[in-house]
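*Asks:* Just a sequence and a predicted model for now, questions to come.
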Amino acid sequence: MLLYKKRFYLVITSSLVIVMIMLFFDKKVNVPFVKNSLCRGTPAYNTITPLKDNRTFIIAPYFDNRKNKMTRVISIVHHKKVKELYCWFCHSASGQIYISKAEIDVHSDRFGFPYGATDLKCLEPKDWEPHYVSIHWAPKGNIDQLPRFEIRNRDPEVSLVEFTVCISTMFGKYNNVLQFVQSMEMYKILGVGRVVIYKNSCSPLMEKVLDYYIAEGIVEIIPWPIDSYLMVASRWHYSVDPKDLGYYGQITALNDCIYRNMYRSRYLLLNDVDEIILPGKYPDWKSMMQNLQVQHPKAAVFIFENHIFPKTVFTPNDPFNISSWRTVPGVNILQHILREPDRKQISNPSKMIVDPRKVVQTSVHSVLQAYGDSVHVPMDVALVYHCRVPLQAKLPRESLINDTTLWRNNVTLVKKVNKVLQNIGL
């Protein structure tokens, strides 16, 4: 009997020691927070997660301590029908739940559509750092039935690239293969480290091209099946295309790209797939941005004018009508160096290079909120080369402006494009 008592007390004592050690490590180094999570709910793995109300769509939560210690949840909500949402934070080690009411901040550039890019701003608990959050329309309920999201940027990555291009969104069974390859190779010449593409749909051939660049390590694909949840417009304003959400949720994707790459990239370029921010005075983006940042040390956003190079107007004598490219679907941008002139009393649209750590909210052509200034870059320094259908189709050819800036790298570009097409089997 005495022997059994001794063994009993030995087990109890050992258990207490183990518990004390676990508590000590929990306080000191937070080891159990992520690895042995007690947080419940269904883990969310998709880019877009609808809540059961079908009026709230969660993209991803990001830790943001630039002003307040909070989690900023990038989402899409109905601007009238969603009145209240609550953030349910979970302590990974204990399973403790902390609930705070979300501030629902629908972005001002909604362009009349009922759904819009939205930040759900959730104040975090003061005494511990949550790694998971769920979003619910009530402060009470069963957390087991809620999607559980891991909070990004809590422990930022240390590996930085200099430039990341955010492309949002690739849709409409995109098949402009030649222009895409040319743009990708031009990005690489100019200094890109990563290209993030929010992909809705593309052709099988384009899928093959994307796979090539993914294997190369330069392209990152973010699945973007937004049309599985909402009726999306292919036009910019509700008055011309009355759907649920504008332009395949482009603004939401851009905002997600900023927060996703906030600590992964020194600068982000926010432009469409058929656009290139093309330096005029500098050989590449790095030398251009070094000079612009010295000239404007308080700047967070650099704005570049968009100029149209009509794909319907070809270069005289056509020196880049390369026979091996003719069977590849898409536009050959080297054949289009005639630029439309500015229109009277109409400002050119713009695209941007931003410091993601200083941006709070962005739209397509300008930043809505930032911790820093916005600078308009003169077009002789750089412009947005945009090869597309003309905006001034009735202009005579003589009125177009010859602009051969794109040709400065023509020898290198042709070699690189040929190599890619050969490797892909085109």
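*Replies:* Thanks, I have the structure now. Residues are numbered from 1 along each chain as shown.
*Asks:* Please count neighbours and contacts with C-alpha atoms only from this point.
*Replies:* Noted.
*Asks:* The spatially closest residue to Val34 that is not a sequence neighbour and Lys101: what is the separation?
*Replies:* Residue nearest to Val34 in three dimensions, not counting chain neighbours: Ser92, with 6.3 Å by C-alpha to C-alpha, 6 or more residues apart in numbering. The gap separating Ser92 from Lys101 is 20 Å, by C-alpha to C-alpha, to the nearest Å.
*Asks:* next, the one to line up against it:
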Amino acid sequence: VWQRIKGFTVQRGAEWRYNGNYSGRNWTVMASSLSKIHTRTNVSLNVSRGKVEHNVEGTHLTDNLTTPTPYSDGIQHRFQLVEGISSRLYIYGALWNVQNVRLISIMVQGYVFKNLWCVLYYTVDKSDNGIRVKPVVKELHTNKSPYTSAAIKCPNKPEQHAGDVPLFVGLVESETAAPNQTFPVENLNKDAGTLQEFTVCVPALFKMTNAALLVQKIEMIRFFGAGRLVLYNTSISSNVDAVLRMYTSDWLEGRETFEVVVLPWNLPTENGKTINIPYYAQQLAIDDCMYRYKRLSKYMVFNDLDEFLVPLKHENWSALVAERRRMKPNSIGWLFRSSVLNEDRPSPAPGFEDDYMRYGSGILGLISRDQFVYPPNDRAKLIVDPTTIEEMGVHLIWKGGGVTDNLPVDVGMLFHYRKPLGECRRQVRETRLVDKYGKRLVAALQKSWSRLPAVELGWTPWKAADKTKCKES
């Protein structure tokens, strides 16, 4: 049955339900809205700019799967072109950071705005004419390309407005002009949301079809101590969509304490093509995640779905960080050096031969690791205390008020389950992770997949490469 609700078309019936409240031009997804959404028939809902599109395709990639955050109901998470200024500038969000409003931005690399102003509004109707402040424009570390990630910091001037916080911000290149558009300021309520000990941020899911990898990631980081996973979605398949809906609804309806948040990450397009910026603006997604969740996280982790920061001498991340912090009190980052477990050397762990095939698990099915461990300045990932960090990089802290503790490889390592980075590297047998967590992981995978009986793994069994001509080094 198709029912018209406040200008929007949704499918409503015994099996399908999508509840929404209209708020201005945005849909606000309520906590109960995911309770009856299933994707077993490859149905996806696309929520963007005042419309809900219903798609049924066997291979449809869902570009705008969103889940509500505890503090941003009614906010459109999308890149918007700033109008009325001298260069192309895209804003994803405006995040309150006490000292300033941080605009998560993509800009033309190397461009210098000569007379840029932030206009801060402190009333809902913007009747106060706004307060103008000079911003700091900071290009984030990005490879050479036409566009770069950037942070535009609009300093707060509480003495000019009785200590209040701004509700909206706009950008102009004139001391008198009014902005053509304004952006709502998020993160205003420090008490909104749930404080988690560890938040894990995963940037840019692009053409993501491997649901097995996602389920393994969620269950494994829970053992490590994560309480929240934040994902940035560019495009995902219907089976991945189904997994995300299950986990997000568990959190929203109070069945689980583990929180999964999915933010749309659809990069701007020009002339029908996505703009040229490296790695789907990975650096910007990291910046957004840190500033969106740093006040709701004691520690944060930034890595990919196929990477695991493994505590080798401790039960979990919390125990590892606590001991290392006693040893080095000034540490704000704990660096895990990387080593690859190769997909072209399938080697199921003893006792888990059937389980690794059943659940498409790299942890259970790949125990052949490169003997080579990358140095700290190459491919490493970190746990960080975000309190004093101003700029977080992919592999290091660019700017922060403390030191990085490079963990000894017998204390912690980054296990990266992927295609080989060196074809003939000498191998070692690596079972420490599966020995420690294997049985618990199997139980968790069995429980999760039992709730997804018609959802495909999206995983193809690995094939062993011919290594007969290798001279291992």
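*Replies:* Structure received. The structure presented is a predicted model; accordingly, all values stated were derived computationally and were not measured.
*Asks:* ok so, going back, ok, the aligned partner of the residue nearest to Val34 of structure 1 in structure 2 to Arg418 of structure 2 distance?
*Replies:* Aligning on TM-score structural alignment places Ser92 of structure 1 opposite Thr123 in structure 2. Thr123 of structure 2 is 51 Å from Arg418 of structure 2, where distance means C-alpha to C-alpha.
*Asks:* likewise Trp251 of structure 2?
*Replies:* Computed as C-alpha to C-alpha, the Trp251 of structure 2 to Arg418 of structure 2 distance reads 30 Å.
*Asks:* How many residues are close by the aligned partner of Leu123 of structure 1 in structure 2?
*Replies:* Leu123 of structure 1 maps onto Pro155 in structure 2, with residues paired by TM-score structural alignment. Per other C-alpha atoms under 10 Å, the neighbour tally for Pro155 of structure 2 reads 19.
*Asks:* ok, now which ones touch Pro155 of structure 2?
*Replies:* Gln99, Asn100, Val101, Val133, Lys134, Pro135 (C-alpha atoms under 8 Å, 6 or more residues apart in numbering).
*Asks:* quick check: longest strand of structure 1.
*Replies:* Using DSSP state E to define each element, structure 1 has its longest strand at strand 299-310.
*Asks:* So Cys90 of structure 1 sits against Glu129, correct?
*Replies:* No - Cys90 of structure 1 is not in contact with Glu129 according to C-alpha atoms under 8 Å; the separation is 9.1 Å.
*Asks:* higher neighbour count, these two?
*Replies:* Cys90 (27 against 17).
*Asks:* Return the distance of that one relative to Asp109 of structure 1.
*Replies:* With C-alpha to C-alpha as the criterion, Cys90 of structure 1 and Asp109 of structure 1 are 33 Å apart.
*Asks:* Then Gln179 of structure 1?
*Replies:* Distance from Gln179 of structure 1 to Asp109 of structure 1, by C-alpha to C-alpha: 30 Å.
*Asks:* between the two, who's got more neighbours?
*Replies:* Gln179 (22 against 14).
*Asks:* Just give me the match in structure 2 for the more buried one.
*Replies:* Under TM-score structural alignment, Gln179 of structure 1 pairs with Leu213 in structure 2.
*Asks:* Tell me if I am right that its match is in a strand.
*Replies:* No - if the criterion is DSSP: H, G, I helix; E, B strand; the rest coil, then Leu213 of structure 2 is helix and not within a strand.
*Asks:* what residues are up against it?
*Replies:* Leu305, Asp306, Gly360, Ser361, Gly362, Trp459.
*Asks:* What of Met206 of structure 1?
*Replies:* Here Met206 of structure 1 is in contact with Tyr174, Asn175, Asn176, Val177 (criterion: C-alpha under 8 Å, 6+ apart).
*Asks:* Recalculate using a threshold of 10 Å.
*Replies:* Lys173, Tyr174, Asn175, Asn176, Val177, Leu178, Phe180, Val181, Tyr212, Pro329 (C-alpha atoms under 10 Å, 6 or more residues apart in numbering).
*Asks:* Columns distance to Val360 of structure 1 and neighbour count on top of those residues, output as CSV?
*Replies:* Output for the contacts of Met206 of structure 1, formatted as CSV (distance: C-alpha to C-alpha, whole Å; neighbours: other C-alpha atoms under 10 Å):
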residue, distance to Val360 of structure 1, neighbour count
Lys173, 32, 14
Tyr174, 30, 18
Asn175, 33, 20
Asn176, 33, 19
Val177, 34, 22
Leu178, 35, 22
Phe180, 30, 22
Val181, 32, 22
Tyr212, 33, 16
Pro329, 38, 14
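*Asks:* Those residues: which two are farthest apart?
*Replies:* Lys173 and Tyr212 (18.0 Å; C-alpha to C-alpha).
*Asks:* who's in contact with the helix of greatest length in structure 2?
*Replies:* The residue-count maximum for a helix in structure 2 (DSSP state H) belongs to helix 432-450. By C-alpha under 10 Å, 6+ apart, the residues outside helix 432-450 of structure 2 that reach it are 212, 215-216, 218-220, 223-224, 243, 246-247, 308, 310-313, 315, 349-352, 355-356, 358-361, 363-367, 415, 431, 455-457.
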